[in-house]
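*Asks:* kindly return the folded structure for what I paste below:
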Amino acid sequence: MVNATQVSFFTLSAYFDTGVFKYLYFIIIVSLYIVIICANLLLIVVICMNRSLHEPMYLFLVSLFVNELYGSTGLFPFLLVQILSDIHTVSAPFCFLQIYCVFAYAAIQFHNLSILSYDRYLAICYPLQYNTRMTSNKVSVLIALIWLFPFLAIAVLISLSVPLQLCGNIINTIYCDNYSIVKLACSDTRVNNIYGLIYTCLIVFGPLSLILYTYMKILKVCFSGSKQTRQKAVRTCTPHLASLINFSFGCLFQILQSRFDMSSVPMMLRNILSLYFLTCQPIFNPLMYGLQMSKIRSLCKSIIFGKTLTDA
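*Replies:* Sure, this is the predicted structure:
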């Protein structure tokens, strides 16, 4: 039995020898990281510098884009070091820090998406009362909750994992994962499993329930409303739905991979899919919202082509 205090590092066994191709992978990852930073920063700047975009929906989008920068930074620099390294190890403190960053990113993303759906629900179902229901104070409180609640929930999750007595230090992933560490435990993990279930309900099923409820109400209004109402709903909800489906797919595979035997799936494919929600989502969202929303699209063009931004 190995005590948790004696485990100074973890070995990430999902990496394999890529030979000279590691430099190609390094360039690909660097390029993705640069695209993510530039795309998300561009939209954050566009929204923050234009008073015409200082509306609740766009402020929630800023929160979404900031979280994508945060989540990417919690993964990409680490991934780049591991790609070039011949020994794929990570210190125990840094491993738990990465778990905190990655899990917090996923939790904040789900909460952001649920609040965006709630905002669209109010805008479509209560258009005349929207400004009184979604006040600036309410927006501030919701954004604070989006960030504070996941950080606190993850802190409890990590605090339960750190003291576990471990029988090994080999993790079959390319980045640190909490459940992979829990599976190494020799000590009783019932508390971890119970809290893990509560955590999943709070972080995943809670936001998804709110999203399902709001879209049921939106559909009801669309079926009974005018053509203009339906067009508004489609125009504003399409990016959100596409983002939700894309993110949920990535998270679902990551959950399945961490809890079930996926040895029949090629290692390369497993690695790519495990990175999906951390790489594709931060690229997908700026493109989807930037292309679908005319206000953002026109203002992005003005920045890219050197025109002066106006406080329209």
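
*Asks:* C-alpha only now, for contacts and for neighbours.
*Replies:* Fine.

*Asks:* would you map the helices across the stretch 51-200 of the chain?
*Replies:* Along the stretch 51-200 of the chain, counting by DSSP state H, counting those that start in this stretch, helices occupy 56-73, 76-84, 92-125, 130-133, 136-161, 178-182, 190-200.

*Asks:* ok, which of the ones you listed comes nearest residue 17?
*Replies:* helix 76-84 (9.5 Å; C-alpha to C-alpha).

*Asks:* one more sequence to fold, the one below, so I can look at both together:
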Amino acid sequence: MYTNVSSSVLLSLAPLGISDASIYPAFVFGTITYLLIMFFNLLVLAAIVVSKKLHKPMFILLFNLPITDMMGATAFFPHLIYSIVTQDRQISQPACITQAFLIHFYGGGNLLILSSMAYDRYVAICCPLRYNAVMTPHNLIKIITSIWLITFSTVVALILLLARFKMCKTHVVDLFCNNPSLLKLVCDDIRVNNSYGLVIMCLIQGGTLGIIIYTYLQILRTCVMTNHPDARRKAIQTCGSHLVVFLLLEFNSVITLIAHRIESASPYMRRVLGVSVVIFPPFFDPIIYGLKITELKQSIKRFLRRSVVSIKG
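*Replies:* Model (predicted):
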């Protein structure tokens, strides 16, 4: 019989293993990392908003990436920083489920956004004469709406399937809450949850990987065949940055999810890769795109100069 999760029970996250002497450095490092993530991503958002030159499909799609990155970082860092200071790893069940929802939303949203950006680059490089006809404002709205609806609906279903159960254990095996670790706290039959999670993992992660592979093979083919070295260099530079961002998220998240299904997998490896999913992409995404995409880098510089001038004035 399924019952609702009780909010009075506290769960315990895996210990951080920080010594007393390392509490202050860890607190400073965690706080600075979170603030930098928020600053870099807000900077990218602001640069895209204020620069009319960036009001193009590629940058409008990119605009969604910092939003999900900040969502993932905010789901993870504030509680982590609190835990470092208090050395208290307890978290309420509603807070734990909310954290799991936000982190899964961040991961799924990022993959879909990155695959849509790959499609945009594919059309721009491989079918340049059809670009304006394909990436119309109407189609762009449909792509962005689909990204958010697919992510929201799949993650809500994931959490609702989990919330049917009453948890019989309280020790979360990971450093943050996620669906696989929460399912380990359930003593009922979770075959439906496991099957749904496997299907969603194959569809979203397998589907986005398929899109990336196809579009980049076509882009590579076009770049090899083109007779314009400057165009080829710019295309490879832009797409190379995009590919690094995607593979960083895809590899770490897939290995982490698979490790949860293999009993003999190292808990340490799973925790390290799991944490890397919510730290590295939000931190490096704005840096990689800000440095490698010339138009965005110039817009960020102009925005910072105007901000400094307005503050001095």
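
*Asks:* quick check: TM-score for this pair?
*Replies:* Scored against TM-score structural alignment, normalised by the length of the first structure, the superposed chains reach a TM-score of 0.91; 307 aligned residues with a C-alpha RMSD of 2.3 Å.

*Asks:* distance to residue 40 of the first structure and mean neighbour count added to the helices of the stretch 51-200 of the first structure, as JSON lines?
*Replies:* What follows is the helices of the stretch 51-200 of the first structure, written out as JSON lines (distance: least, C-alpha to C-alpha, whole Å; neighbours: other C-alpha atoms under 10 Å):
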{"stretch": "helix 56-73", "distance to residue 40 of the first structure": "5", "mean neighbour count": "21"}
{"stretch": "helix 76-84", "distance to residue 40 of the first structure": "15", "mean neighbour count": "16"}
{"stretch": "helix 92-125", "distance to residue 40 of the first structure": "14", "mean neighbour count": "22"}
{"stretch": "helix 130-133", "distance to residue 40 of the first structure": "27", "mean neighbour count": "14"}
{"stretch": "helix 136-161", "distance to residue 40 of the first structure": "18", "mean neighbour count": "16"}
{"stretch": "helix 178-182", "distance to residue 40 of the first structure": "28", "mean neighbour count": "19"}
{"stretch": "helix 190-200", "distance to residue 40 of the first structure": "28", "mean neighbour count": "14"}
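
*Asks:* export these to a markdown table and tack on distance to residue 218 of the first structure?
*Replies:* Output for those, formatted as a markdown table (distance: least, C-alpha to C-alpha, whole Å):
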| stretch | distance to residue 218 of the first structure |
| --- | --- |
| helix 56-73 | 16 |
| helix 76-84 | 38 |
| helix 92-125 | 6 |
| helix 130-133 | 14 |
| helix 136-161 | 20 |
| helix 178-182 | 37 |
| helix 190-200 | 26 |
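
*Asks:* out of those, nearest to residue 279 of the first structure?
*Replies:* Using C-alpha to C-alpha, the helices of the stretch 51-200 of the first structure put helix 56-73 closest to residue 279 of the first structure, at 7.1 Å.

*Asks:* what's the first-to-last distance across stretch 258-269 of the first structure?
*Replies:* 14 Å (C-alpha to C-alpha, to the nearest Å).

*Asks:* swap that for stretch 171-180 of the second structure, please
*Replies:* 13 Å.

*Asks:* repeat that for stretch 184-204 of the second structure.
*Replies:* Calculated as C-alpha to C-alpha, the first-to-last residue distance of stretch 184-204 of the second structure is 23 Å.

*Asks:* of all the helices of the stretch 51-200 of the first structure, which lies closest to residue 226 of the first structure?
*Replies:* helix 92-125 (11.5 Å).

*Asks:* for residue 65 of the second structure, give me its contacts.
*Replies:* 110, 113-114 (C-alpha atoms under 8 Å, 6 or more residues apart in numbering).

*Asks:* make it 7 Å
*Replies:* 110, 113 (C-alpha atoms under 7 Å, 6 or more residues apart in numbering).

*Asks:* how close does it sit to residue 262 of the second structure?
*Replies:* For residue 65 of the second structure, the distance to residue 262 of the second structure - C-alpha to C-alpha - is 31 Å.

*Asks:* which position in the first structure pairs with residue 238 of the second structure?
*Replies:* Counting by TM-score structural alignment, residue 238 of the second structure corresponds to residue 236 in the first structure.

*Asks:* setting aside sequence neighbours, what's the nearest residue to its match?
*Replies:* In space, and not counting its chain neighbours, residue 236 of the first structure is closest to residue 120: 7.4 Å by C-alpha to C-alpha, 6 or more residues apart in numbering.
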